[in-house]
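A.B. asks: sequence and predicted structure are below.
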Amino acid sequence: MALEEYVGAIVLEVGTTEVEVIDLSVTVKTGKKIVKTMNRTGKPRGFTKGVQEIDLDISVVIPLSGDLDWKSIQGAKITVFPVSEGGKRMSYRDCVVTEVGHKYTVENEAHRSLKVVAMDEVEE
């Protein structure tokens, strides 16, 4: 079996500040909905197109000095960097923080958990 190379670092850019991301989970809702009609078969007849939504769940470390005001962040950019030179970056633009939480564990550092909505997903 040959060795595989995988995606590397994830960075959250808020203005000129870069924040290291520990965990990132992306959910894209297509906005499509089933059209239910009253017909003999009792099955849906098709679907409608809607507005796409990009939801991100993020965990970041809490620095000892100068934590950000996470509740007021809007217009941020999250980029997933490939380790190899030939790989492409995936960026989530115009991100808005909708929820802020705190997470503490016994063995690791304290984390800030964020729920974020991105307006655009771009492969660079």
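C.D. replies: Yep, that arrived. Numbering: from 1, shown residues only.
A.B. asks: please count neighbours and contacts with C-alpha atoms only from this point.
C.D. replies: Noted.
A.B. asks: can you tell me the SS state at the residue nearest the centre of the chain?
C.D. replies: The residue lying closest to the centre of the chain (CA atoms, centre = their mean) is L56, at 2.8 Å. The three-state assignment at L56 reads strand, by DSSP: H, G, I helix; E, B strand; the rest coil.
A.B. asks: quick one: contacts for E20?
C.D. replies: 10-12, 60-61 (CA atoms under 8 Å, 6 or more residues apart in numbering).
A.B. asks: take the one below as the second:
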Amino acid sequence: MALEEYVGSIVLYVDGQEIEVTDIRPQTNTGRKLVKTMNRTGRAKGFAKGIAEHQLQITVVMPKNVAQPDWDEMEGAKLTTMDMDGNPLYSYLDCFTTQTGEQYTVDNEARRDITIQSLRKVQG
């Protein structure tokens, strides 16, 4: 049996600028809803399509002498995740920030937590 190689760490780009990220959690809500009906079987019979939503929660470090995007004002941005070989995994288009926060702890570097909504997600 041959060994399989899997995607490990990723690289995040925001409008072409590489960002030092420690954590990224993309999440898609498909928008589908369960349709419950009253029937003899006593179970749902299907679903209704809805509008998909794409949300990313990312944690970035706060470098001292490197320009970072203005996260609070980000609108219409493109976020791309790539594997370590430079192959694009997903691109999130028309992104805008909905929340930002900062985190300072005694044992770790200063970090910024950002919640981003995307209007479109494309593979590759």
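C.D. replies: Yep, it's here. Predicted, not measured: the structure shown is a model, and the values here were computed from it.
A.B. asks: rewinding a little: need the counterpart of the residue nearest to the centre of structure 1 in structure 2.
C.D. replies: Using TM-score structural alignment, the equivalent of L56 of structure 1 in structure 2 is L56.
A.B. asks: surely its match meets L12?
C.D. replies: No - the pair L56 of structure 2 / L12 is not scored as a contact, 11.7 Å apart, by CA atoms under 8 Å.
A.B. asks: longest strand in structure 2, please.
C.D. replies: Identified as the longest strand of structure 2 according to DSSP state E is strand 88-103.
A.B. asks: and the helix or strand that that strand is followed by, what's buried?
C.D. replies: Sequence-wise, the next helix or strand downstream of strand 88-103 of structure 2 (DSSP states H and E) is strand 111-123. Buried residues in strand 111-123 of structure 2, defined by neighbour count with 16 or more other CA atoms under 10 Å: 111-118, 121.
A.B. asks: one more: stretch 5-21 of structure 1?
C.D. replies: Within stretch 5-21 of structure 1, the residues that qualify as buried are 10-14, 19, 21, counting by 16+ other CA under 10 Å.
A.B. asks: distance of the most far-flung residue of structure 1 relative to its centre from L12 of structure 1?
C.D. replies: For structure 1, the largest distance from the centre (CA atoms, centre = their mean) belongs to R40, which lies 42.3 Å off. Separation of R40 of structure 1 from L12 of structure 1 (CA to CA, to the nearest Å): 52 Å.
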